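Participant: here are the coordinates; sequence isn't available:
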């Protein structure tokens, strides 16, 4: 690969990273406006409130960047960048087509899971460094949530890797068959729930419960730093949705996939993102004990069952 090709791939990944999360954020505004009767987001700019995203961006830019006097200032300033950069590194190895990716590494599935978990460390850093008791409590809740849901997330991905016989997302995409829609369905459900909890999205948004913790780890953040945390959340939705689309839905597989394979991956990922957004408008926030019960009493056993089913299927098919 030449230097020009490397630079071009980096630019494409960067542009996609900047555009796709904003598209998900705009879609969430419109879904909430329709499902909850919120009229405000439908007026900005005229047709269907197309300028609402622009108005939000201008608002964040105009706000003052405030750093609390009691905060650990270097950690406080660095936390939003870490939360955002982790998903950029994850998106770089998610394949959009049979030959379309930012970087093709042998263990790309492990890479995505490893660097994707770093984003939660940004939340921990924000909660600890803010010098605010509500932020600290939110950070501790985020840590407990990360520990609880990282295990079922990894176990569900292990099932897909076993089925494909590879840790490469490209190889998993090529090994996919329509039979996976049924065979790997329990693992897909575990992945979807665990990924939603990892992203701290409703109904798993206990670390940022506004009625209890003001806004949790992000209480002291203002302006662009706060906007970076929001953008990181939407970037996480993009990464997890595309990852599930490649693992369970075959990614680029579809009619005319050699010509429009990238479009199939994006459409499948967008459909999964819509489900994650829909849960915010439809489900109430869980209690902390309910959060832990779902992880350890439901998701972990279900993920282990999926691994057992996959192992048996691989052995039978190899004979």
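Facilitator: The structure has been received and is ready for your questions. Because the structure is a prediction, the values reported are computed rather than measured.

Participant: When you work out contacts or count neighbours from here on, use the C-alpha atoms and nothing else.
Facilitator: Fine.

Participant: Any buried residues in stretch 112-122, and which?
Facilitator: The neighbour-count check on stretch 112-122 (16 or more other Cα atoms under 10 Å) flags 112, 113, 115, 116, 117, 118, 119, 120, 121, 122 as buried.

Participant: list the contacts for the fifth one?
Facilitator: What it means is residue 117. 86, 146 (Cα atoms under 8 Å, 6 or more residues apart in numbering).

Participant: Next: the first one.
Facilitator: Neighbour list for residue 112: 89, 90, 91, 93, 94 [criterion: Cα under 8 Å, 6+ apart].

Participant: Distance check, it against residue 256.
Facilitator: 28 Å (Cα to Cα, to the nearest Å).

Participant: A further structure is provided below for comparison with the first:
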């Protein structure tokens, strides 16, 4: 059966059979880097088109339907437009930091991909602190946003960046506690161990009600961390023009735009890994025949299906709920989600110690 895991294994065997180990490792690193860049480009095109089609469906309209079959090439046309636009740097801006900020944001997004398992045996680096690595590196993105807001020499940009900083730092707490609740069940920070622990069922179902609460809190928190509506106070058009990237144009703006959608994919991939088994097929206890039937579906399709389902849910949020005020946004985290996350973690710890999970 043709699948990603078979392709990657074949390439690995060919490289190490043809070249010496050092050259094979360098070539593998080069291939991985090119694949990551290609993945980012494809995700940007696909997710922007998906966003427009989902919003059109929610609002009972057609969405993009002129450029290409069914509007499929609309995002390609938009990319060409952004590539041909001149990148301007405003007077009074800190030119070095202004130009560095968009690259900082996109590089952080690339680094987070490292421990993500896209399919069985398809992972850049199965680091033994994978979950901790993701939590630590993802927090660096706020530095690029603050850098962009301050370096732009624009009050709207600075206000947007400060809002984004407060928002990301606040909601990271609830997201982190939701992650810890799954780590408590598995007893490991390694991504492959977390996936393997869901061979007989996904943690969303095996972990009882606390796992479901953690899942809901995680989805809400990462929606806020990625500055998505209804938590898009950092880019509130009616108040801050375009927030922290008001002064950006051309490919620098495109990098911020791309990073937003790539981050949506990454957080949904992490949610799918922690709560829905990642690439693991749907297995139910000792239902041997059912489990064997599920194994016929390639692991890469399981991963993509779960991830894009969660992306659809986050897009559904955007076109359903109105934008919150900044005080409502912070009150939701500090007064409700954080206390609930702490109590839920204690409950999950009790369930793990007592072995009450399935």
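Facilitator: Perfect, thanks for sending it. Nothing here was measured: the structure is a model prediction, and the numbers come from that model.

Participant: Out of the contacts of residue 112 of structure 1, list just those in strands.
Facilitator: Residues of the contacts of residue 112 of structure 1 located in strands (DSSP state E): none.

Participant: can you tell me which of those are in helices?
Facilitator: The helices, defined by DSSP state H, take in 89, 90, 91 from the contacts of residue 112 of structure 1.

Participant: aligned partner of the first one in structure 2?
Facilitator: Right, the one you point to is residue 89 of structure 1. Alignment note (TM-score structural alignment): residue 89 of structure 1 maps to residue 111 of structure 2.

Participant: Setting aside sequence neighbours, what's the nearest residue to the residue nearest in space to the middle of structure 1?
Facilitator: In structure 1, the C-alpha nearest the mean C-alpha coordinate belongs to residue 236, at 2.6 Å (Cα atoms, centre = their mean). Spatially, and ignoring its direct neighbours in sequence, residue 236 of structure 1 is nearest to residue 87 (6.1 Å; Cα to Cα, 6 or more residues apart in numbering).

Participant: Can you verify my assumption that that neighbour contacts residue 119?
Facilitator: Yes. Here residue 87 of structure 1 reaches residue 119: they are 7.0 Å apart, a contact under Cα atoms under 8 Å.

Participant: where do the contact lists of those two overlap?
Facilitator: With Cα under 8 Å, 6+ apart as the test, residue 87 of structure 1 and residue 119 both reach residue 232.

Participant: Test my guess that residue 45 of structure 1 contacts residue 53.
Facilitator: No. The criterion here is Cα under 8 Å, and residue 45 of structure 1 misses it with residue 53 at 9.9 Å.

Participant: Between the two, point out the one with more neighbours.
Facilitator: residue 53 (19 against 14; other Cα atoms under 10 Å).

Participant: could you check the distance from that one over to residue 80 of structure 1?
Facilitator: Distance, residue 53 of structure 1 to residue 80 of structure 1, by Cα to Cα: 20 Å.

Participant: and of the ones in helices among the contacts of residue 112 of structure 1, the nearest to residue 310 of structure 1?
Facilitator: Nearest to residue 310 of structure 1 among these is residue 90, at 25.7 Å by Cα to Cα.

Participant: and that closest one, how many residues sit next to it?
Facilitator: Residue 90 of structure 1: 25 neighbours (other Cα under 10 Å).

Participant: residue contacts, it?
Facilitator: By Cα under 8 Å, 6+ apart, the neighbours of residue 90 of structure 1 are 111, 112, 113, 115, 116, 239.

Participant: how about 10 Å then?
Facilitator: 102, 108-117, 235-236, 239-240, 243 (Cα atoms under 10 Å, 6 or more residues apart in numbering).

Participant: Could you do residue 7 of structure 2 as well?
Facilitator: Contacts of residue 7 of structure 2 by Cα under 10 Å, 6+ apart are residue 122.

Participant: check which helix or strand covers it.
Facilitator: helix 4-18 (DSSP states H and E).

Participant: give the contact list for the match of residue 89 of structure 1.
Facilitator: Per Cα under 10 Å, 6+ apart, neighbours of residue 111 of structure 2: 36, 133, 134, 137, 138.

Participant: how much space is there between it and residue 266 of structure 2?
Facilitator: Applying Cα to Cα to residue 111 of structure 2 and residue 266 of structure 2 gives a distance of 11 Å.

Participant: Name the residues contacting each of the two.
Facilitator: 134, 138.

Participant: Name the SS class of residue 105 of structure 1, please.
Facilitator: Assigned state for residue 105 of structure 1: coil (three-state reduction, DSSP: H, G, I helix; E, B strand; the rest coil).

Participant: number of nearby residues for the nearest residue to residue 311 of structure 2 once chain neighbours are set aside?
Facilitator: Leaving aside its chain neighbours, residue 311 of structure 2 sits nearest to residue 268 (6.2 Å; criterion: Cα to Cα, 6+ apart). Counted with other Cα under 10 Å, residues neighbouring residue 268 of structure 2 total 25.

Participant: counterpart of residue 266 of structure 2 in structure 1?
Facilitator: Match for residue 266 of structure 2 (TM-score structural alignment): residue 239.

Participant: Check which helix or strand its match maps to.
Facilitator: Applying DSSP H and E, one finds residue 239 of structure 1 within helix 223-248.

Participant: Check residue 203 of structure 1 too.
Facilitator: Using DSSP H and E, residue 203 of structure 1 falls outside every helix and strand.

Participant: mind listing what it touches?
Facilitator: 193, 196-197, 276, 279-287, 291.

Participant: and which of those is nearest to residue 36 of structure 1?
Facilitator: residue 281 (7.5 Å).

Participant: So that closest one sits against residue 28, correct?
Facilitator: Yes. Using Cα atoms under 10 Å, residue 281 of structure 1 makes contact with residue 28 at a distance of 9.4 Å.

Participant: the more surrounded of those two?
Facilitator: Remark: of residue 281 of structure 1 and residue 28, residue 28 carries more neighbours, 20 against 15, as counted by other Cα under 10 Å.

Participant: what's the counterpart of the more buried one in structure 2?
Facilitator: Checking TM-score structural alignment: residue 28 of structure 1 goes with residue 51.
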